[in-house]
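Visitor: okay, here's the prediction I keep looking at, along with the sequence it came from:
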Amino acid sequence: MQRDHSLGALLRWGLSAGLLAGSFAGWPAAGLAQTPPTVPPAPASSLPYQARALVAGVRFVGNETTKEQFIQSQLKTRKDREFDPEVVQADVRRLATTGRFHKVDTYTQETPEGILVTFAFTERMSIREIKYLGNRNINDKTLAKQDGLEIGDSLTPYAVEEGRRKIEEYYHSKGFGKTQVAILEGDQSPDGRVVFVINEGQLERIASVKFVGNTIATDERLKTQIKSKPGFLWYLFKGQVDRKQIDEDIERLTAYYRALGFFNARIGRELQFSESGQWLTLTFVIDEGPRYVVRNVTVAGNEKFPTQTLLDQMELKSGDYFNLGKMNRDANSLRDIYGGQGHIFADIQADPRFLEEPGQLDLVYNVKEGGVWRASRVNVHIEGEHPHTREKVVLNRLSVRPGDILDTRELRASERRLKASQLFQNDPMTGETPQVVVRPPELQDAVGNVADGEGPRTGMYRGQSPGGSY
């Protein structure tokens, strides 16, 4: 018989059980003599505390470009505090990690007022100027956003080399595949100048994309899976050659084929440039391999529903070619079946199991049903500068009430009604949308939380933008 849990009842039970266990822990065992605890002997008196000398002052020497305010923010050695050599060494390590100093030394001097601590700095050269030479197609302002360098930053060989690499990588992503960037000044610059010399080379564009070896999908279908494509309007816009993107396209095509059951598919590419070096013919070479067939489909761990009842609701059957989209839809169908009966925390996991026979696999859906849950209460949180939307407005759009058995399909329908009401911020791109959120029982005693998201109020919506959790 399926148990029907109420979240509030479970929490009350847990509290009672905790009190009972505490009572048991305080009871002595029956029939045992009570032996008074042995009092440990008093420890021997320790030596009296001897106060350390105070810090009479903290001085900084050699910081020509680094402000004292920044240095002080890194120190725990302060005037009128007890002098501690370990704290001073920790301050030195902390200053070294800022990257602004080549060397940090400390000196101490005893005075009648205490210890005078001096920090002596050998600063790294800071960047005072950044220049780009040879860039004709990309302006200085754009390159300055890519190299990661700022005026006033520490001038280190690593930072300059990283800036060079980022500029070169940016050029390659914009179709200048043969661009080379060299460092003219920077790694050993005595005056803080960083100068990059850029040899842009020829702008490379994609003339056409071809596929070889594909039988399951047409060229046009495969083109929808990649991002490397010819430009438009006589190739004036986009269509630049990006080798990194081509490699990512290979991964996208591989994932596409595996989703259709071609688990052994291999994808390569050929780059053929025109004599001018400006136009590229991109060819993807495909070795599809065998397409896997589902031998058996089974469900494991199900108790509430018969196996055949669940199998009848599935789209992917025994004997079909494996299809990742169908498998995911079937898993969601099982979640809806269980979620529609109050098993909102049911865990459904699809497990394709490859067999020794080539081209075949078994598909097992592992089910952890969990209990049937009711709504303890529904919390509504409305946030904003001047929230005025009443809770009743939200509750009227929900199809769940305290005491109801929770149904995941009804929760989704309630969420759709909140989004369609145009009362709240609804921007899927930023995640600022009303949401119906069901909290796991171990987190809080309220199961229903409505509308999660936040965002500024705009004139496009009637009412108030929600924030936090509803």
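Guide: Cool, the structure landed.
Visitor: drop to CA atoms for contacts and neighbour counts, all remaining ones
Guide: Noted.
Visitor: the helices in the chain, which residues?
Guide: Assigned by DSSP state H, the helices in the chain fall at 7-26, 68-73, 85-96, 140-146, 157-173, 219-223, 243-259, 307-311, 324-339, 391-395, 408-420.
Visitor: now the ones you listed in JSON lines, with distance to residue 287 and mean neighbour count?
Guide: Formatted as JSON lines, the helices of the chain follow (distance: least, CA to CA, whole Å; neighbours: other CA atoms under 10 Å):
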{"stretch": "helix 7-26", "distance to residue 287": "54", "mean neighbour count": "12"}
{"stretch": "helix 68-73", "distance to residue 287": "60", "mean neighbour count": "12"}
{"stretch": "helix 85-96", "distance to residue 287": "54", "mean neighbour count": "15"}
{"stretch": "helix 140-146", "distance to residue 287": "38", "mean neighbour count": "14"}
{"stretch": "helix 157-173", "distance to residue 287": "28", "mean neighbour count": "19"}
{"stretch": "helix 219-223", "distance to residue 287": "14", "mean neighbour count": "14"}
{"stretch": "helix 243-259", "distance to residue 287": "10", "mean neighbour count": "18"}
{"stretch": "helix 307-311", "distance to residue 287": "34", "mean neighbour count": "13"}
{"stretch": "helix 324-339", "distance to residue 287": "20", "mean neighbour count": "19"}
{"stretch": "helix 391-395", "distance to residue 287": "55", "mean neighbour count": "14"}
{"stretch": "helix 408-420", "distance to residue 287": "42", "mean neighbour count": "18"}
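Visitor: for comparison:
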Amino acid sequence: MRYKIRKMTLIVLLSTALSNPDAVYASASDRAQSNETTVPIVNIGKKDVIKSIEFENNRAYKDKTLLKKLDFEVDDYIDPILAESGRNIISEFYRSKGFPHVEVMLDRKKLSEGKIIYTIVEGPRLKIKSIRFTGNKAIKTGDLRNTIKTKTRSWILWPVYYTEEKIKADVEKLRTLYFNRGFLNHRIVAQGQSHITFIIEEGPLYKIRNITFTGNTIFETEALRAELTLESGQIYYQQKAQAHTKRILKLYREDGYVDAEVWQQHRWIPETNLVDVEFKITEGRQFRIGKVEITGNEQVHDKVIRRILDEYDFSPGELYNAHIAPRQGGGQLERYVQTMTMSEEAIIRPAQPTARAPERRDAIVDIKEGMTGIVNPGIAMGSDSGVIGQLIWQQRNFDVQDWPENFEEFITMRSFTGAGQSLRVALEPGTVVSYYSVTFTEPYFQDKPTSLDVVGSSWERWRESHNEKKKKGYVGFEKRLKNRWRPSFGFRVENVEVFDLDFDAPQEIV
């Protein structure tokens, strides 16, 4: 309330000053003739506030639930427009819960008394009891049921209630399905509330007459046509045509055409069941990568990110591959950088070209770092393994050269970070079984796309008749090739020791 009064005072004061400056401040000559201080006085008209918000005849939902849906509360200034919007909010809430015939009325006469009173006629809550499809011949009923979201039961037992929004959304899903199957001139309507029937008029299948390309000057039409599996005489599938649009766009963006765009559209041929398919192309200019600027990385080193980019040939002087790093984000390279650096988000965007280098565009790599280290203590108990303690220390952005300056840095995982390596130490001592292991991974051995894995572990178990101890070691390499093949080789050593044998130890280990 205090904030709103101060805000109103400021508005009235300013408006008074603009309309009549003398009403706020005395003139300079008047102030010179008088030693008295002039204080402006502004009268603010009294405005009614909401004294109460009431609901009548509501049975399905309590007042407390309905009050939370409103955009205002008691002691706010009363506003007839806001009160009317509250009526609509309550109506929509009921409809979303399966009350399609709800009516909410506002008592406008009580507004002058500061009271907002809603009278609710809820009507029946309609359960969806059956769903039918009629008129479908080309697409099976089972496929149609799998397409829509509305069901007669949720989690087998719970009923589903009718809402107009859900049914409209299902009609759109069915239309998309038919459109993608080549039925471009279909008609679908839904009837009923408890018993819903989707009435379908499929219409004819449409086939492709001609395929044309416009706007292409860099790639010949035949080269673009070679990227397609669409041919004249085939059934026109919208989804398939959109996939071909992405193929053509990939061809341009991989070749440095950062701003290239491709649209696909079809045109009906009058009085036939044929369509012409056109791919419209805006090529733009070809760019190479200028500088690569990395921002947002406080823990991970620039070198770690740059070698990831180098693996994808995304480095200064190379063609700007906007397929793996599109300007709108969400590309394959961004996801790979995010995964390899354990970041919350990685965005790669092209800067605008400069007058000095109009054929180049700098790449800005923005990293939002995440938590890369964990310390996980624990304890477990089992009838066969006894009591086992657990302490796991793991850093997925490990750097052996980044030693902590104090104990707090070590505990808060702000040390041993930056080089993009991974180190996991597991200590699990127990009364019957104990296990210890160290795992180290260098994803870029000698700064090449080759990973080095080193694993060492020790396992020991105390039995009634004997004790066992196993020690293992592993060193492996994996090369990541451009064609996604990953040849690997490794060396493994293992030592098994059985000791403290009793006279009743099993014969196979004696």
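Guide: The structure has been received and is ready for your questions. Since the model is a prediction, treat every value here as computed from it, not as a measurement.
Visitor: would you pull the TM-score for this pair?
Guide: Once superposed, chain against chain, the TM-score is 0.68 (TM-score structural alignment, normalised by the length of structure 1); 362 aligned residues with a CA RMSD of 3.4 Å.
Visitor: out of the helices of structure 1, which comes closest to residue 265 of structure 1?
Guide: With respect to residue 265 of structure 1, and counting by CA to CA, the nearest of those is helix 243-259 at 6.6 Å.
Visitor: on contacts alone, who are the packing partners of the closest one?
Guide: For helix 243-259 of structure 1, the packing partners by 3 or more CA pairs under 8 Å, 6 or more residues apart in numbering; DSSP states H and E come out as helix 157-173, strand 266-273.
Visitor: tell me which of the helices of structure 1 approaches residue 233 of structure 1 most closely.
Guide: That would be helix 219-223 among the helices of structure 1, by CA to CA, at 18.5 Å.
Visitor: which part of structure 2 matches the closest one?
Guide: Mapping helix 219-223 of structure 1 onto structure 2 (TM-score structural alignment) gives residues 141-145.
Visitor: mean deviation of that stretch from structure 1?
Guide: By mean CA distance after the TM-score superposition for structure 1, the fitted stretch 141-145 of structure 2 averages 2.2 Å away from its aligned residues in structure 1.
Visitor: wait, residue 240 of structure 1 touches residue 246, no?
Guide: No: with contacts counted by CA atoms under 8 Å, residue 240 of structure 1 stays clear of residue 246, the gap being 11.0 Å.
Visitor: which bit of structure 2 covers stretch 335-351 of structure 1?
Guide: Under TM-score structural alignment, the match for stretch 335-351 of structure 1 is residues 249-265.
Visitor: how near is residue 200 of structure 2 to residue 136 of structure 2?
Guide: Applying CA to CA, to the nearest Å, the value for residue 200 of structure 2 to residue 136 of structure 2 is 6 Å.
Visitor: do residue 469 of structure 2 as well
Guide: Taking CA to CA, one finds residue 469 of structure 2 at 68 Å from residue 136 of structure 2.
Visitor: what does residue 149 of structure 1 align to in structure 2?
Guide: Residue 149 of structure 1 maps onto residue 72 in structure 2, by TM-score structural alignment.
Visitor: got the contact list for its match?
Guide: Residue 72 of structure 2 makes contacts with residue 82, as judged by CA atoms under 8 Å, 6 or more residues apart in numbering.
Visitor: now with 7 Å?
Guide: Residue 72 of structure 2 sits next to no residue when contact means CA atoms under 7 Å, 6 or more residues apart in numbering.
Visitor: circling back: next, the distance between the ends of the match of stretch 335-351 of structure 1.
Guide: Terminal-residue distance, stretch 249-265 of structure 2 (CA to CA): 15 Å.
Visitor: so which bits of that stretch are buried?
Guide: 249-262, 264 (16 or more other CA atoms under 10 Å).
Visitor: save the helices of structure 1 as JSON lines, and put in distance to residue 279 of structure 1 too.
Guide: Compiled in JSON lines, these are given as follows (distance: least, CA to CA, whole Å):
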{"stretch": "helix 7-26", "distance to residue 279 of structure 1": "66"}
{"stretch": "helix 68-73", "distance to residue 279 of structure 1": "53"}
{"stretch": "helix 85-96", "distance to residue 279 of structure 1": "50"}
{"stretch": "helix 140-146", "distance to residue 279 of structure 1": "25"}
{"stretch": "helix 157-173", "distance to residue 279 of structure 1": "15"}
{"stretch": "helix 219-223", "distance to residue 279 of structure 1": "19"}
{"stretch": "helix 243-259", "distance to residue 279 of structure 1": "14"}
{"stretch": "helix 307-311", "distance to residue 279 of structure 1": "53"}
{"stretch": "helix 324-339", "distance to residue 279 of structure 1": "37"}
{"stretch": "helix 391-395", "distance to residue 279 of structure 1": "58"}
{"stretch": "helix 408-420", "distance to residue 279 of structure 1": "48"}
